[in-house]
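*Asks:* my questions concern the predicted model and sequence given below.
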Amino acid sequence: MTGSKLIPLSGTVPGTPGRKRSDEAGRASEAQFRLLMDAMPQIVWMMRPDGQATYFNQRWLDYSGWSLKDSLGHGWIGLVHPDDSLRVSRLLVQACGGGEPCEIECRLRRADGVYRWMLGRTAAQSDAAGRTTQWLGTLTDIDELKQSREILEKDLAMNRIAGRVARLGGWAIELPERRLIWSDENCLIHDVPPGYQPTLEEGIGFFFPEHRAIVARHVQDCAEHGIPYEFVLPKRTATGRHIWVRSIAEAVRDEAGKIVSIQGAFQDISEQKEAEARMLALEARLTATLESITDGFCLIDKDWKFTFMNGQAQRMLKRCPEDLLGKILWQEFPEAVGTRIERECRLSMQEQRTIRLETFYLPLKTWFHFHIYPTEAGLAVYFQDITQRRTEQAQLRLLETAVSRLNDMVVIMEAEPFDASGRRIVFVNDAFERQTGYSRSDIIGKTPTLLWGANTCHPEVERILSAMDNWQPVRAEVVIYTKAGKELWVETDIAPIANVSGKFTHWVAVERDITERRQQQQEILSLNGELEERVLLRTAQLATATRELESFAYSVSHDLRSPLNTIHAFSQLLLKIDGGQISDKGKHYLDRIGVGVKQMGDLIEGLLALAQLSREQIKSEQVDLSNIARRIEQDCREREPQRQAQLRIQDGLSAQGDARLLSAVFQNLLGNAWKFTSRQSLAHIEVGSESGVDGDTVFFVKDNGAGFDMAFAHKLFGTFERLHSPGDFSGTGIGLATVKRIIERHGGRVWAESKLNEGARFFFTLGRKDGAQTSRAT
């Protein structure tokens, strides 16, 4: 069928003007049609628009045990299971009333009284005027498939939740440092070497740009408010491979309830997404009529020639009817010669018996399930692509193996308590046997009370049991006992497992040995008192030393000015009075003295500025940073009018802070950008802001100048530290130290990024106190 019209197997199209079929040709066509219907693995039936059945194929008669007369009189609805009968009748009435195809799953009684699940499909046939002339339907036995699917879905759900609770592909964010840690499994998911530890920004960067803000918001909400989250998003791995991941996370709190970290896991669900896409395509094809059924179907005569193939067979075999009809099977598919496919087909034809087999066909890289039925004319072959099912079964076996080999103990229990002692254990993995000494035969069928002892905390056990009674996941730390009587502290995560219908069927517990950690915690607690006293004492000593050092630096810098001015004055006086008697070499020495005095003066001024930064109070006000940057640009251009430079300063930059100190920040950063681009034919300098991951406004100054090697970035903001020689670029090495001191006094931070000879990018933030940091673009 195509749409709702039958395609005849031979002869002319019914109703073609000027063509009349003879009775003999009609009977031959009818016989060939019945042969085709009888050879099909499905039950085929027809009925008039008034509901009167007009045809059933042989497979119906074999299945029901009824005669054709009884079948035409009662129809197939009479054998539907009582629980399904009303629903089936309503769907058929609705389909007949609207003239639309329909699909029904129901249980149908077999001749031996056994009910089996059937997939029924029906479609209307219409005449040229669009009136429904009859209904054509099929009933496909899906009982084994339905049972297998339920078992497979149950096993997949159980192992999926076990893997999820075990944090396969886990990660953590330590707070407040916001340091990201990846497990080795997570590294493999992202195509990076085991042990790779990205920054939080780099970790979020694996998501596509349009999704990064969503991820960052989830992380922020979890870190600040403890809101757990779960989402599914695409990512790009380090090698450029696109994957889909399910991400779950929750906050971890200390004993005081403070959020100290976020723990989560990634699950690569790329294959699942691909399977979902394939299933959607399959569901679309299921709505088609007989010509487009999801199973391939073809007829082969006794000479091994193709006489019929449906659309699905064409798609599976990747061949069109013009290429195959009338052609010999073994010539068109020579790779099948000598394989199990050929042997079973010949055996079916020779012994006239039905054969089923599963086999892999290499040229198409596909697993097929074949149903081969002998007929008077040859063979009727019905086949399915089961590649995905085989893949899922392999994945299930792989997941079972992975769970059994985890280092954490995995225990699966029945959903409901067996008796007063609790829920019986139905599964433990290898790690459980290794760490407790109990074998599977010792523990299977027993309850967890076998593991409890004198020091097991009963209030904690009661809390666990209460959560389980309410079907809630629970985490706890308890003492259990090995078979040898040794105490073990374990951290246990317990969660319920539900089947497809939502009914809870089991509990899964993942337990980790934390005995050593608990011992270390006790040692840490005993040292806390002494450590706090030490910290307070050292903090006071450090504050005193800092004040003395600042006072000393200010005094020394101030006292050095007087002898330095004397040296400069007398050297200039000597040059003025006795300049004519001094040799050229002497004059050179005097010039060197002058240069040294100036450099020393600059260093003293820098030290005084640094000392003053720590002593002066910050006068907070709203500061127009864009105006400051433009004023500094004008000063630079006036000093060097011959320079070719392009400066882009973002409008509306503003912040809350000390105007004089923030001006010094831009004086140093813009001054450096101007200085280190002096060797460029056209200097490019940009001043602006952007939004940081944590919501802070990040200000920046970028240039295309000399840049620096990031290997020495740790020296960049140190006092008197220089990354370029004085012969290349002038300077004292105090400017960036001044910038760092000012930014830190404003509660912010400053950092830089660069490559040698590719320019530098300096970034800084200012404190977010009472909304102190703002930036607007106009």
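*Replies:* On my side now, so go ahead. The model shown is predicted, which means the values in this text are computed figures rather than measured ones. Numbers count the residues shown, from 1 in each chain.
*Asks:* going by C-alpha atoms from here, please, whenever you check contacts or count neighbours.
*Replies:* OK.
*Asks:* and the spatially most central residue of the chain, which of the three is it?
*Replies:* Centroid-nearest residue in the chain, with C-alpha atoms, centre = their mean: V245, separated by 2.0 Å. Under the three-state scheme (DSSP: H, G, I helix; E, B strand; the rest coil), V245 adopts strand.
*Asks:* residues touching the nearest residue in space to it that is not next to it in sequence, list them.
*Replies:* Nearest residue to V245 in three dimensions, chain neighbours excluded: D268, at 4.5 Å (C-alpha to C-alpha, 6 or more residues apart in numbering). By C-alpha atoms under 8 Å, 6 or more residues apart in numbering, the contact set of D268 is 189, 243-246.
*Asks:* quick check on the residues you listed: which are buried?
*Replies:* Buried by 16 or more other C-alpha atoms under 10 Å: 189, 243-245, out of these.
*Asks:* distance to L364 for those residues - can I get that in TSV?
*Replies:* Shown next, in TSV, are those (distance: C-alpha to C-alpha, whole Å):
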residue	distance to L364
I189	29
I243	25
W244	27
V245	29
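*Asks:* farthest pair in the residues you listed?
*Replies:* I189 and W244 (10.3 Å; C-alpha to C-alpha).
*Asks:* where along the stretch 151-300 of the chain do the strands fall?
*Replies:* Listed in chain order, the strands of the stretch 151-300 of the chain (DSSP state E, counting those that start in this stretch) span 170-174, 179-182, 229-236, 242-253, 259-268, 296-301.
*Asks:* am I right that R722 sits in a strand?
*Replies:* No. Assignment of R722 by three-state DSSP gives coil, placing it outside any strand.
*Asks:* for the closest residue in space to it that isn't next to it in sequence, give me its contacts.
*Replies:* With sequence-adjacent residues excluded and distances taken as C-alpha to C-alpha, 6+ apart, R722 is closest to G733, at 5.3 Å. Under the criterion of C-alpha under 8 Å, 6+ apart, the contact list for G733 reads 718-722.
*Asks:* any idea how far the residue nearest to the centre of the chain lies from S620?
*Replies:* Distance, V245 to S620, using C-alpha to C-alpha, to the nearest Å: 47 Å.
*Asks:* here comes the other one, which I'd like you to weigh against the first:
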Amino acid sequence: MPAGVDPATDAEDARRFVARSEASSWSVVLEIPRDLYRAPQVNAAIALVIAILGATLAGVLGGLLASRRLGRAVAALAITPCPVTRMPDITEIAAVRQLLEENVARREAAEAARRESEQRFRATFEQAAVGIALVAPDGHWLRMNRKLCDIVGYTPDELLTKTFRDITHPDDLESDLRSMQQTLAGEIDAYSMEKRYIRKDGRLVWINLTVALVWRPDRRPDYFIAVIEDIQRRKETEAALRASEATLKEAQRRAGIGNWRWDLRTGDHVWSDEIYRIYRRDPDLPPAVYPEVQTYFAPDSWARLAAAVEGCVASGEPYECDAEVVRADGTHRWIVARGEATRDAKGAVVELHGTVQDITERKQAADALRELNASLEQRVELRTAELTAANKDLDSFAYSVSHDLRAPLRAMSGFSQALLEDYRDKLGDEAKVYLDQIGIASRKMGELIEGILALSRVTRGELQRETIDLSALADRILADLRRAEPDRAIRVDIEPGMSVFGDARMIEAVMLNLLDNAWKYTARTPAPVIRVRAGDVAGRRGICVSDNGAGFDMAHADKLFQPFRRLHRQDEFPGIGIGLTTVQRIIRRHGGEIHAQAAPGQGATFCFTLASESEAG
């Protein structure tokens, strides 16, 4: 700037200066270019920057060298140095390094313990014998182990979409929710309950649930820990036990049996409900002790029972004793008391146990039976006398039939035959027919008399039972029928080896009537067949006689065994209608039954049974 120029007054702006002359009125204006005007300032700034950069670079280089040394020392604190590594000779660094090494060791030990604990928890959680689950406060499943999935039948992914409410039986849900709310409210720490889950397949499963709540540090509920034990089998066992106990009580009630136990060491007595009922003792009272029981018995009965009980205590031998009970209301009952002893390891009797059974009805029935037997003996004697008298009357009737009726019949038959012989030439044809009818009627009457006598004989007399060769008997009877009618061509089929046990005379009458009927009713059959075979009759072994003859309508089968009732006309098949009645009575006397099966024109089959030798004995 020119000398003598004041920038404050002489400079018009930052780069123009005005100089006035004192000798004249001229003024000189000097304008400095911008670059020249600012050059000193720029140079000074550049120098300052260079100085700062130099100082900074020197500081950085020095700091870098120092930091590298310090970094190597600090880095050495974080690693385990090799034995040959020379540690820095800095006491503070060495102390820090020692502290860091101890912290690392503790951290590694803690980490290992944490991993071991986590593995142990995971193994315990997954392999537990009970179900374990973590449940959110809103009831959603958060985590569950394999056992819980097995219990409810759902997979873990399926359970994660549900809440515990979804699988809890409706009847058990209210109690579970109430306990859950009490836990969330801090009223209780945990709760346990038995409830039912609904499995995926729809079946119910009983479980025992134990629940505890985990809290966050800020005392907000975090999650529930639930332990679920499958108790379905136990519940089923308990139900079966209750049913068994109920059945036992009902059986004891129906049978009038009560059980008791007496501990000789403590004097304690235990009675079942039925004993209270038998003695009519108030169920609210304890069981009566041994001396007090005496008040429930008649004196003579108590003497016998007390002796039996004391003998069991002394020797350990069981006892059984009938006794008369006298209740407080004066009613009398009869019981049978049974007892056995229990010994300890040393062989001493320490307990008695047994039963008391009400046998009043049995006693009454036995007394009634004795009275009935006594009266029956009298009635049997009376009946025997009446039967003897009836048999005598029947014998008298048979004698009358045999003599008093046969004599007039013989006279009628004889005189009609004499008329035909002596006056045949003088009698007209009509008179001869009348005399023939008289002879026929007389013979029929004789047959009826024989039938009545035969029927009366089968109901009297003692049976003389023996083993009878029925095959041989049938063969002999059919051979006799063939000899009587040699012109008949009939096929006979008799099963060999058949035998029965009975009265030979009567069984022969049975087979004679049945085979004679088969022979008679196949007379008009083109190819007649008679069969005698063993067969099953209402589940019992029997004998069947069948033919392919005329047969009959089963609608009239009820008339078969009625005396003098016939299913065919006399002109078709003659007979008096007494044979099957005789057969039925003989078979019934032998403890058997006879049945018939037939159809018109298709033959008939008669099957009968007889009591076996063991049954007859």
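*Replies:* That came through, no problem. Please read these numbers as outputs of a predicted model, since none were measured by experiment.
*Asks:* sorry, back to before: the strands of the stretch 151-300 of structure 1 into TSV, with extra columns for distance to S404 of structure 1?
*Replies:* Listed next are those as TSV, based on distance: least, C-alpha to C-alpha, whole Å:
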stretch	distance to S404 of structure 1
strand 170-174	18
strand 179-182	22
strand 229-236	26
strand 242-253	23
strand 259-268	18
strand 296-301	39
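*Asks:* so which of those gets nearest E633 of structure 1?
*Replies:* strand 179-182 (38.4 Å).
*Asks:* which bit of structure 2 covers the closest one?
*Replies:* The counterpart of strand 179-182 of structure 1 in structure 2, using TM-score structural alignment, is absent.
*Asks:* ok so, going back, which position in structure 2 pairs with the residue nearest to V245 of structure 1?
*Replies:* Checking with TM-score structural alignment, D268 of structure 1 has no match.
*Asks:* again, but for L72 of structure 1
*Replies:* For L72 of structure 1, no residue is aligned by TM-score structural alignment.
*Asks:* now name the helix or strand holding D493 of structure 2.
*Replies:* Using DSSP states H and E, D493 of structure 2 sits in strand 491-494.
*Asks:* show me what contacts the residue nearest to the centre of structure 1?
*Replies:* Contacts of V245 of structure 1 (C-alpha under 8 Å, 6+ apart): 232-235, 266-270.
*Asks:* would you mark the buried spots in stretch 498-514 of structure 2?
*Replies:* Buried-residue list, stretch 498-514 of structure 2, by 16+ other C-alpha under 10 Å: 498, 500-504, 506-514.
*Asks:* mind listing which of the residues you listed are in strands?
*Replies:* Under the assignment DSSP state E, the buried residues of stretch 498-514 of structure 2 contribute 500-503 to strands.
*Asks:* how about the residues you listed in CSV, adding distance to G551 of structure 2?
*Replies:* Output for those, formatted as CSV (distance: C-alpha to C-alpha, whole Å):
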residue, distance to G551 of structure 2
V500, 27
F501, 29
G502, 29
D503, 29
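*Asks:* tell me which residues touch K619 of structure 1, please.
*Replies:* By C-alpha under 8 Å, 6+ apart, the contact set of K619 of structure 1 is 657-659.
*Asks:* I'd like to know which elements the strand holding D493 of structure 2 is packed against.
*Replies:* On a contact count with 3 or more C-alpha pairs under 8 Å, 6 or more residues apart in numbering; DSSP states H and E, strand 491-494 of structure 2 meets helix 470-484, strand 529-537.
*Asks:* ok so, going back, out of the contacts of G733 of structure 1, who has the most neighbours?
*Replies:* Scoring the contacts of G733 of structure 1 on neighbours with other C-alpha atoms under 10 Å, the highest-scoring entry is R722 at 19 neighbours.
*Asks:* so that one touches L716, yeah?
*Replies:* Yes. At 7.2 Å, R722 of structure 1 and L716 qualify as touching, with contact defined as C-alpha atoms under 8 Å.
*Asks:* whereabouts in structure 1 does the longest helix along structure 2 align?
*Replies:* Using DSSP state H to define each element, structure 2 has its longest helix at helix 34-78. Aligned using TM-score structural alignment, helix 34-78 of structure 2 spans no residues in structure 1.
*Asks:* list the buried ones in the following helix or strand past that helix?
*Replies:* Using DSSP H and E, the helix or strand that follows helix 34-78 of structure 2 in sequence is helix 91-127. Residues of helix 91-127 of structure 2 classed as buried: 93-94, 97, 101, 125-126 (neighbour count, 16+ other C-alpha under 10 Å).
*Asks:* kindly report the same for stretch 572-590 of structure 1.
*Replies:* 572, 575, 587, 590.
*Asks:* same question for stretch 277-294 of structure 2.
*Replies:* Here stretch 277-294 of structure 2 shows 277-279, 281, 287-288, 294 as buried, counting by 16+ other C-alpha under 10 Å.
*Asks:* do I have it right that V326 of structure 2 meets F297?
*Replies:* Yes. Assessed by C-alpha under 8 Å, V326 of structure 2 is found in contact with F297 at 5.3 Å.
*Asks:* neighbour count for those two, which is higher?
*Replies:* F297 (21 against 18).
*Asks:* map the more buried one across to structure 1 for me.
*Replies:* Match for F297 of structure 2 (TM-score structural alignment): W452.
*Asks:* separation between that match and V479 of structure 1?
*Replies:* According to C-alpha to C-alpha, W452 of structure 1 and V479 of structure 1 sit 7 Å apart.
*Asks:* now L669 of structure 1: how far from F763 of structure 1?
*Replies:* Counting by C-alpha to C-alpha - L669 of structure 1 and F763 of structure 1 are separated by 10 Å.
*Asks:* now G594 of structure 1
*Replies:* Taking C-alpha to C-alpha, one finds G594 of structure 1 at 37 Å from F763 of structure 1.
*Asks:* and R87 of structure 1, what pairs with it in structure 2?
*Replies:* So, by TM-score structural alignment, R87 of structure 1 is left unmatched.
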